[in-house]
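Asks: have a look; sequence and predicted model below, questions after that.
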Amino acid sequence: MVRPSDELDMRRKRILRSPDLERTERVRKSGRTLARERIDGLLDEGSFVEIDIFVTHRANEHGMFQKVTPGDGVVCGHGTIQGRHVHVFAQDFSVHGGAIGEAHGMKIAKIVEMAERSRTPLIGFWDGGGQRANDGMPALAGSGVMLDRLVRCSGQIPMIAVVLGPAVGVSALAAGLADVAILGEKLGQLFMSSPLETPEVIEQDLDASKVGGAAMHASRSGIADLVATSLDEAVDMVISVLEYLPDHCGAMPPRQANDDPVDRDCSTLNTMIPDHPNLPYDMREIIEEVVDEDSFMELFETYAENIVIGFAHIGGTAVGIVGNQPQVLAGCLDIDASVKAARFIRTCDAFNLPVVTFEDVPGFLPGTVQEWGGIIRHGAKLLYAYAEASVPKLTVVTRKAYGGAYLAMACKHLRSDLNVAWPTGELAVMGAEGAVNIIHRREIAAAEPEDRERVRSELVQTYKDKFGDPYVAARHGWLDDVIEPATTRRRLADSLALFASKREWQPPRKHGNIPL
């Protein structure tokens, strides 16, 4: 007679030993790792506790009653990362291609609920071919419950999606609900529709990677926050992201000890802005000089490059960074930049990260492409995200802050907590040239043709002398101060400490109606 403990051990070993060695070998030959290997690589050694290891499929059609599906194609459980409790799941491509059946979807839904109740971060490895056709309609039920639970958790706990293989349909949709998405450079792919159903792929005009590969999602669709070259790099990225985020929305982000004093010499900031107002410079250099050394983690680096976003630490405090990038489109806001920044600001607000903005924006990008594409609605998202955010909001105007774009970028009128400008700051309705062409168009037209450029230049200079500096705004109290650039780091660190206990009352309502 077999003892119960031996029976348990035997059953566990049978599940852990994949019944389809041929499929497992194909997964390895494709360059991918197995589900449990991914989880083991992420969690502290020996900390993983698997949940629902004995769950299998419930389908009887299409010969499914003859098939064994260990864990129904997904491994779920909890463990620790550097001592922090997390919940984790990984789709198992060696079992029905990681496709979602009823039990598969319900397993993920269950682990999501456990993460919500325990208020711990959730990390999901997505690597599956959508819904399992063999399961029929019940697969939709499992998928629906899974998606519902993921939506319920949004903004409550950090959710990180890691895509190291093809994720199609529902799997891709679910990965899109994450706060941060990390895609494998070579094998990470996301498709709403199967590549086999995509006309351009069928006609061989494009290969699948061009439709849903990591490079495309990192530069065009805005889905991939980060791109990893290997499992090890993806794991490092997950660990790094968690260093900036709290366990849940009711906690504060972890402080990071460092040897970078808040009053260190930042005198290089005094010479970073070019003398000519239309010459570009790299906003990243300013950001990296201000924040703690090596702490800036940029997201969406190759998407909407006219705005820079990412996590950082200032004096050990985790913050979200938003900065216009004068090197691309002169730092103008367009549709993609507005959406990119708005989404990030709302993530920071959900998880109590102060938002630090470095502003140099000449306006919204003009043109029919932007107008027809809905720049009004998308630009309003950015303004809405800043106005809605209740975390500390600190803004540094490095150069231009013009018109509606100035208003959308955490101005004092949107209840920003600290607004300062460098002496090079220009806060105005628009640039001097554009303003003069509107205000003085008749005067310029009345001048002799040979004198028009001289008259225009004189009027532009007069306008600049009157409005082209930060002091008009400072006199009205729309700037709290005009500061020497070298003091920016210290000023921000002091303000973060001052507003650490900020609480902002919101009027009771079901929810706001952000212009999606």
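Replies: Thanks, I have the structure now. All of these numbers come straight from a predicted model, not from anything done at the bench.
Asks: could you use CA atoms for every contact and neighbour count after this?
Replies: Will do.
Asks: count the residues that sit near residue 484.
Replies: 15 (other CA atoms under 10 Å).
Asks: ok, the one 3 residues further on next?
Replies: With neighbours defined by other CA under 10 Å, the count for residue 487 comes to 19.
Asks: what about the closest residue to it other than its chain neighbours, distance to residue 275?
Replies: Distances taken as CA to CA, 6 or more residues apart in numbering put residue 266 closest to residue 487, at 7.1 Å, once the chain neighbours are dropped. According to CA to CA, to the nearest Å, residue 266 stands 19 Å off from residue 275.
Asks: how about the one helix or strand residue 491 maps to: buried residues?
Replies: Using DSSP states H and E, residue 491 maps to helix 488-498. For helix 488-498, the buried set under the neighbour-count rule, 16 or more other CA atoms under 10 Å, comprises 488, 489, 490, 491, 492, 493, 495, 496.
Asks: dropping in the other structure now:
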Amino acid sequence: MTLDAKLLDDMKARRAKLLAGGGEDKIAARHKKGLWTARERLAALFQEHTFQESGAHAQHSCRFFGMEKKDLPGDGVVVGTGYVDGRLVAAFSQDFTVAAGSLGKIHAKKIVSVMQSAAKLGAPLVAFKDSGGARIQEGVDALSGYGEVFFHNVLLSGVVPQIAVICGPCAGGAAYSPALMDFIIMTKSNAFMFITGPEVIKSVTGKAVTMDEVGSADMHSSVSGNVHFVADDEAHAVDLVRRLLSYLPANNAEDPPHRPSSTIALVEDPRLNEIIPSESSRPMDVRGVIGCLVDDGEFLEVHANFAGNIIVGFARIEGMVVGVIANQSTVRAGTLDIDSSDKGARFIRTCNAFNIPLVTLVDIPGFMPGIEQERGGIIRHGAKMLFAYASATVPKITVIMRKAYGGSYLAMCSQEMGADVVFAWPTAEIAVMGAEGAINVLYSKELKAAEDPKAKAMELAAAYRAEFASPYVSARNGYITDVIDPATTRSLVALSLHKLLSKRELRPPKKHGNIPL
């Protein structure tokens, strides 16, 4: 007995209809705008022939507002699993050619099913967001669907990496799902993300705004801080997903994909000595330091356009994956302010969740002063850095390059905040405050009586640095591990990392700490 050919033909026809999504005309219209289809995005991400779709034939059962007459292939979303560079990944891709990728009960059910698969398989989740929002015809069922998705975003948080790619509209409640994920990538054009659009804002407030002002990739990457990466186009977005995954473990029970060198030789890099300015008051571009420390100078910077006074990102040092946090003194003198504290704390917690060692490069004169910062809650936001570092149990290596003053010294992972190794360059200054400020407080009377107050201040400041701010003072008191030649930093950090990969640190049992949000 052979299989009825009609059944095979019917199956192929149904499959072809699914692959066509909203039809050739809608697909052609998207291509004209430079947009990919939902399936093209998945095909670009996964290795050929490895993607297996699930729930392909699932579809709405709504019988209201004319929906009973509508055929929505796949209910506007494609979900499944496949391999990316040999590693299992779960994904879903919303199909704007089918009912504008709107979310209804079955659409949400499909997304939740692949999220549950990601949890069971211990696989990262990648989400291509391109949707007109809630399917109005389905009413509260659509809201319930969003709630299920949000709930599972939170269940997956800290368990498997979650990466959202915004490559079309992402409006209203839909924007909260990517906000609950670990990383957001957004394309420069054709993509918008907002809670309330220009029309609603104008009707409620009377203020006319553009779509770019409220929802563009440029705004979200540089002003709101919602977006971590801006992609030139969809191909670039997929490349960023792959690069991100190359640094992340599949789940929180695994180590990141380290490729440690079998031997680590003590090699000096004179470029590091040349980077340091002769005067401590002059800014130093920390990107030059990072470039010398990491393998082949390759550094995947996260949040590159936001809060530039702190730099964060992923790299490898002698093959070992690390998260780098560095003060950038060329921007706001490298001070910590509200935005940079949020940016740094979030990155630290992401690395800790996925077992990624932290390397901190310190050059910080303090927290940003000003009434705006105080009224904006710098105490609360700055405390996030303290909380994030103190609660992190991954290997933590700190290099104090130059300034490390006051509470900001502690906020950049000092020994007291749990650093396993603290190196200091001879140029390091570790003190309650800068020498000039300290002299004005401690020797105000002497300066007033001096024949040349400026010269006297410089003399006293030099003495203060030598007696109180020198790295050797901290080393003598056991606060730092060693004072090192900057040229040896890469080798010594690599050796320390290699030894710390087996680190295990237990904390008191509790539900979770109460971070100052």
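Replies: Okay, I see it. These numbers come from a predicted model, not from an experiment.
Asks: still on that earlier bit, burial count for the aligned partner of the residue nearest to residue 487 of the first structure in the second structure?
Replies: Taking TM-score structural alignment, residue 266 of the first structure has residue 269 as its aligned residue in the second structure. By other CA under 10 Å, the residues close to residue 269 of the second structure number 17.
Asks: surely residue 269 of the second structure and residue 492 touch.
Replies: No - contact criterion CA atoms under 8 Å: residue 269 of the second structure and residue 492 do not qualify, at 11.7 Å.
Asks: quick one: the longest strand seen in the first structure to chain centroid distance?
Replies: Looking across the first structure with DSSP state E, the single longest strand is strand 393-402. Here the centre of strand 393-402 of the first structure is set off from its chain's centre by 22 Å, with CA atoms, centre = their mean, to the nearest Å.
Asks: again, but for stretch 221-235 of the first structure
Replies: 12 Å.
Asks: got it, and stretch 275-282 of the first structure?
Replies: Counting by CA atoms, centre = their mean, stretch 275-282 of the first structure comes out at 28 Å from the chain centroid.
Asks: same check, this time on stretch 14-21 of the first structure
Replies: 37 Å.
Asks: check stretch 369-389 of the second structure too.
Replies: 20 Å.
Asks: check stretch 494-508 of the first structure too.
Replies: Using CA atoms, centre = their mean, the offset of stretch 494-508 of the first structure from its chain centre is 23 Å.
Asks: hang on, the earlier thing: residue contacts, the match of residue 266 of the first structure?
Replies: 292, 487, 488 (CA atoms under 8 Å, 6 or more residues apart in numbering).
Asks: for residue 467 of the second structure, same thing?
Replies: For residue 467 of the second structure, the contacting residues are residue 473, by CA under 8 Å, 6+ apart.
Asks: what separation is there between it and residue 460 of the second structure?
Replies: Residue 467 of the second structure is 10 Å from residue 460 of the second structure, by CA to CA.
Asks: what's residue 478 of the first structure aligned with over in the second structure?
Replies: Alignment note (TM-score structural alignment): residue 478 of the first structure maps to residue 479 of the second structure.
Asks: so what's the residue count around that match?
Replies: Count around residue 479 of the second structure with other CA under 10 Å applied: 17.
Asks: my read is that residue 170 of the second structure contacts residue 194, right?
Replies: Yes - contact status for residue 170 of the second structure versus residue 194: in contact at 6.7 Å, counting by CA under 8 Å.
Asks: between those two, tell me which one has more neighbours.
Replies: Neighbours were counted for residue 170 of the second structure and for residue 194 using other CA under 10 Å; residue 170 has more, 23 against 19.
Asks: alignment lookup: that one to the first structure.
Replies: By TM-score structural alignment, residue 170 of the second structure lines up with residue 167.
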